[in-house]
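Novice: below: sequence and its predicted model.
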Amino acid sequence: MSASRLPLRTRVMAWFSLVTLVVAGTLAVATWLLSTGYMLDQREHSAIRQASGNARLVAAALDRESPGLAELLTGLGAEYESGVLVVDDGEWITGGNLVDPTRLPTGFLRLVQGGVPAHQRTMLGGAPVLAVGLPLPELGATYVEVSPMRELDRTFRFLSWLLVAGTVASGLAGALLGRWATNHALRPLRRLTETAARTARGDLDVRLPSTGDPDLVPLAEAFNDTADRLQQRVTRDTRFAGDVSHELRSPLTTMLNAMAVLQRRSADLPAGSRHAVDLLDTDLRRFRRMVDDLLEISRGDHDTDRSTFELVDLAPLVTAIAGRHGPVPPDALAIADHAWVLADRVRLERAVANLLDNAGRHGGGLVRLGVLRRDGHARIEVDDAGPGVPAGARDQVFERFARGSPARCASADSGGVGLGLALVSQHVRRHHGRVWVEDRPGGGARFVVELPEVTE
């Protein structure tokens, strides 16, 4: 997955973590270099001063040709936990922690024996040491002192682990800081997403609140202005559809009355004329259904009155609607007892009747009609025997003038106008419920209406 496809929260967390790692790593490296350099310098200066003092004592003993030189070297090595080596006329004399001259760097020994003071850090016996070499030219001798650096090495190890742990902890803290920052920064975006989703579901009255943040005010104003314009446009379109439908009712009634007269006298007409009259009668009846549905939709878009809502038991209501709609096989009913909802009885009856009509016209017939209770909701399920609804068209079938997929419409001459399921969706939203379509087990489509259940 490319970086651009990662979620924004993940990218911000990664950047915060990377920046804190870089900053903490840079500070850790700088701290390591400065602190270790300072401690090494101090240790070397201390070792050189100590070796210089000890070299003067050894030089005095050599000058007096004291027989206690070996004891002096042993004492110096024991006092400072060091190894001492004196080269006098090619003779190697050691004291303290025994030092094998052959294990010291050859270049270091050659440099000191050549009359040049030197010091060098090296490893002896797997332990870090500091070797300080001082020539004693007036006596023709060389003094070498080897000091252990185990404590300093342990200090360096502890410091390195501490800096590494601090760098890792800084990276984790940066990731947590990035998560907090994204949650805080994306809060307005989540509010915008939720508001836009409510608008998409048909709630055109929702608006973004003013936060007072100068960076978010233009966004809230632009969204609210867009929502206002959309609401005005929908209101105008709905009013236009309602006005047109209302104006069409009078001429449509006249045409239907005239068609009734023609139908009564169709026996006196030639065969071709009777066929034309039948076709015209079918279209006029379809036209009347469309006008009635448009008027109902336009009224529903503006109706916010809930005084008609009452406590309704879905079980007897759905059973009565099924009985009026047509014969329903007893084994097709799956009705639960007492699923109570707060509803407008007329609109709810119309929604269920439209679903049953859709199953008969487009779904190859009703297979099952169910009422059940689930998770605090009452559900009405209408199963049909049709080819089902493709996943990509399951939202579109509830839009106005949607006629469904060709497979569902080709099975029957439905005569529908594409407003039945739109009315179902509108009525269900008015009841604060949901409606959707899914696959029926065994094939076909299942239309589900879910309403908030009223419990005592």
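Specialist: Noted; the coordinates are in hand. Numbers count the residues shown, from 1 in each chain.
Novice: going forward, measure contacts between C-alpha atoms and count neighbours the same way
Specialist: Will do.
Novice: which one is residue 433 nearest to, not counting chain neighbours?
Specialist: Leaving aside its sequence neighbours, residue 433 sits nearest to residue 451 (CA to CA, 6 or more residues apart in numbering; 4.5 Å).
Novice: what comes into contact with stretch 443-450?
Specialist: Stretch 443-450 has contacts (CA atoms under 8 Å, 6 or more residues apart in numbering) with 355, 363, 377-389, 428, 433-440.
Novice: against that first model, consider the following:
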Amino acid sequence: MTAPRWPRPSRWPRPRGLRARLLTAFVLVTVLGAAASAWASANAASAALVTSHQQRITETVAAQVAATAPHVTYPPDQEALDRLEQAVGGRARVTFEESASAGAFDAGLVTDEIRAAVRHEDEVSAQRITLDGRSWLLVGTPVMLTAVDGTRSASGVEVYALRDLAGVENTIDGLALAAGTTAAAALPLSVLLALLAARGVLQPVRDLRDTAGRLASGDLDARSEPQGADELAELTVAVNEMAASLQESMATKERMRADARRFVADVSHELRTPLSTLAAVVEVLESSTDGMHGDARESAQMAISETHRLIRLVEDLMEVSRFDAGTARLHVEEVDVVDTVRTCLRLRGWEDRVELEAPERVVLRLDRRRLDLIVANLVGNALRHGAPPVRVAVRALPGGVRVTVTDAGPGLGAEVLPHVFDRFYKADRSRTRTPGSGLGLGIARENARLHGGDLTAADTGSNTGPGTRSGARFDLVLPDQEEES
């Protein structure tokens, strides 16, 4: 098994935030630009200074040799070589064949390159060398003889002179220091300019951020004022257009939702009277089915069942409309939760089918009717869609109560869990004639939240193989309500 490769941490810390990155980039570009410009100027000045100094030294040595050469006898003797050395001055070496002037410096300092230029090319040559950690300029020139007819020829006398370049190097060091000082002086100015530039760039970004935050918090009237005509202004206009489109879409959607809620409430209200009459007729019909036979009795029972289903659906729709309209209210009283749960099971004939685990008493201030409705929805759902055993557990909490309903059925599954409380949602779309309306669990959670509590759903375990069951679990948590003033 190959070990996972984790991303390596960055060796250099990176500036966080757009402002820090802008400042860093601007300062780096400005300082580096100033440093590069100053350094290039210093290098150009240094090169020009060195070239000028070398040329001046070379011309001086050549002029000194040219002025003294006519007074030297040829072939020169030792005295003539020494006199030519003195005429050149400084550290010099004059050679002729195997002879050399008395005060000559070390012959090893004369490189083959400059010696070849002097002997074979008959020209003045110069080369920089390092001696005792200092820079020197080595100048070599041949002594030329001029015939009567004006022709020139090499006399075989070679003159080499050493000239110190320390002064030039000091000047070059001064130029480098000036370049560094110039780059350092540009730092505070670059920081100031970077702050001004970042402020101009980031202010529209901050405005857009604030606008986006207001939109996210629900203020659909939030807008940003475009500034200028650059890309940020175009982005601001685009964000404003998006916000306007979103506001229009939300307003349209809200109108549609309001119309739908009003329609449901109106229809439910209008159905109450005919349904009440129909319920009375069904009760009479239900009491008369014993005397019916065959198809008549089956049809009557079907009509009774569907009428009860229609009545429950209308009641659920009216309850949903009250939640949507915000008119649902709690009627708080002291309630024994255990007794309420037990009564709920008894009235619906579920005592023999449901196991109850509860303490002796759990007394809280709740809405008894809504608690009964929640428990009835949860237990009815477990009995219809789960499998035995169905259990209801009541546990006292600090300042509240937990009611848990579990079954041993197939469970909810990952696809159903996110939608289990959605209105009109049914996990099995093929079972269109199930007794439930698809509103029960949603109404149960709305009632729980009306109490300031919550209702959650989960599977009790994971399927481990064919034939195994995980079961569904619903947890109802209700807090103790304050006394009504």
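Specialist: Structure received. Keep in mind that this is a model prediction, so the values were computed, not measured.
Novice: before we move on, the earlier item: surely the residue nearest to residue 433 of the first structure is within a strand?
Specialist: Yes. Counting by DSSP: H, G, I helix; E, B strand; the rest coil, residue 451 of the first structure is found in a strand.
Novice: touching, it and residue 381? I think so.
Specialist: No. Counting by CA atoms under 8 Å, residue 451 of the first structure stays clear of residue 381, with 11.7 Å between them.
Novice: when these two are compared, which one has more neighbours?
Specialist: Between residue 451 of the first structure and residue 381, counting by other CA atoms under 10 Å, residue 451 is the more crowded of the two (24 against 21).
Novice: for the more buried one, give its distance to residue 100 of the first structure.
Specialist: Plainly put, residue 451 of the first structure is 93 Å away from residue 100 of the first structure if you go by CA to CA, to the nearest Å.
Novice: likewise for residue 399 of the first structure?
Specialist: Residue 399 of the first structure sits 96 Å away from residue 100 of the first structure when distances are taken as CA to CA.
Novice: check which residues of stretch 187-194 of the second structure are buried.
Specialist: 187, 190-191, 193-194 (16 or more other CA atoms under 10 Å).
Novice: please pick the buried ones from the contacts of stretch 443-450 of the first structure.
Specialist: Restricting those to buried positions leaves 355, 363, 377-389, 428, 433-435, 437-440, with burial counted as 16+ other CA under 10 Å.
Novice: mind listing which of those are in strands?
Specialist: Among these, the ones falling in strands (DSSP state E) are 377-384, 434-435, 437-439.
Novice: can you redo those residues as a markdown table with distance to residue 12 of the first structure?
Specialist: Below are these laid out as a markdown table (distance: CA to CA, whole Å):
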| residue | distance to residue 12 of the first structure |
| --- | --- |
| 377 | 40 |
| 378 | 43 |
| 379 | 43 |
| 380 | 45 |
| 381 | 45 |
| 382 | 47 |
| 383 | 47 |
| 384 | 49 |
| 434 | 36 |
| 435 | 38 |
| 437 | 39 |
| 438 | 38 |
| 439 | 40 |
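Novice: which of those sits closest to residue 279 of the first structure?
Specialist: In terms of CA to CA, no member of those lies closer to residue 279 of the first structure than residue 384, at 28.8 Å.
Novice: now the equivalent of the closest one over in the second structure, nearest residue through space, not along the chain?
Specialist: Taking TM-score structural alignment, the alignment pairs residue 384 of the first structure with residue 407 from the second structure. Using CA to CA, 6+ apart and skipping residues adjacent in sequence, the residue nearest residue 407 of the second structure is residue 390, 4.4 Å away.
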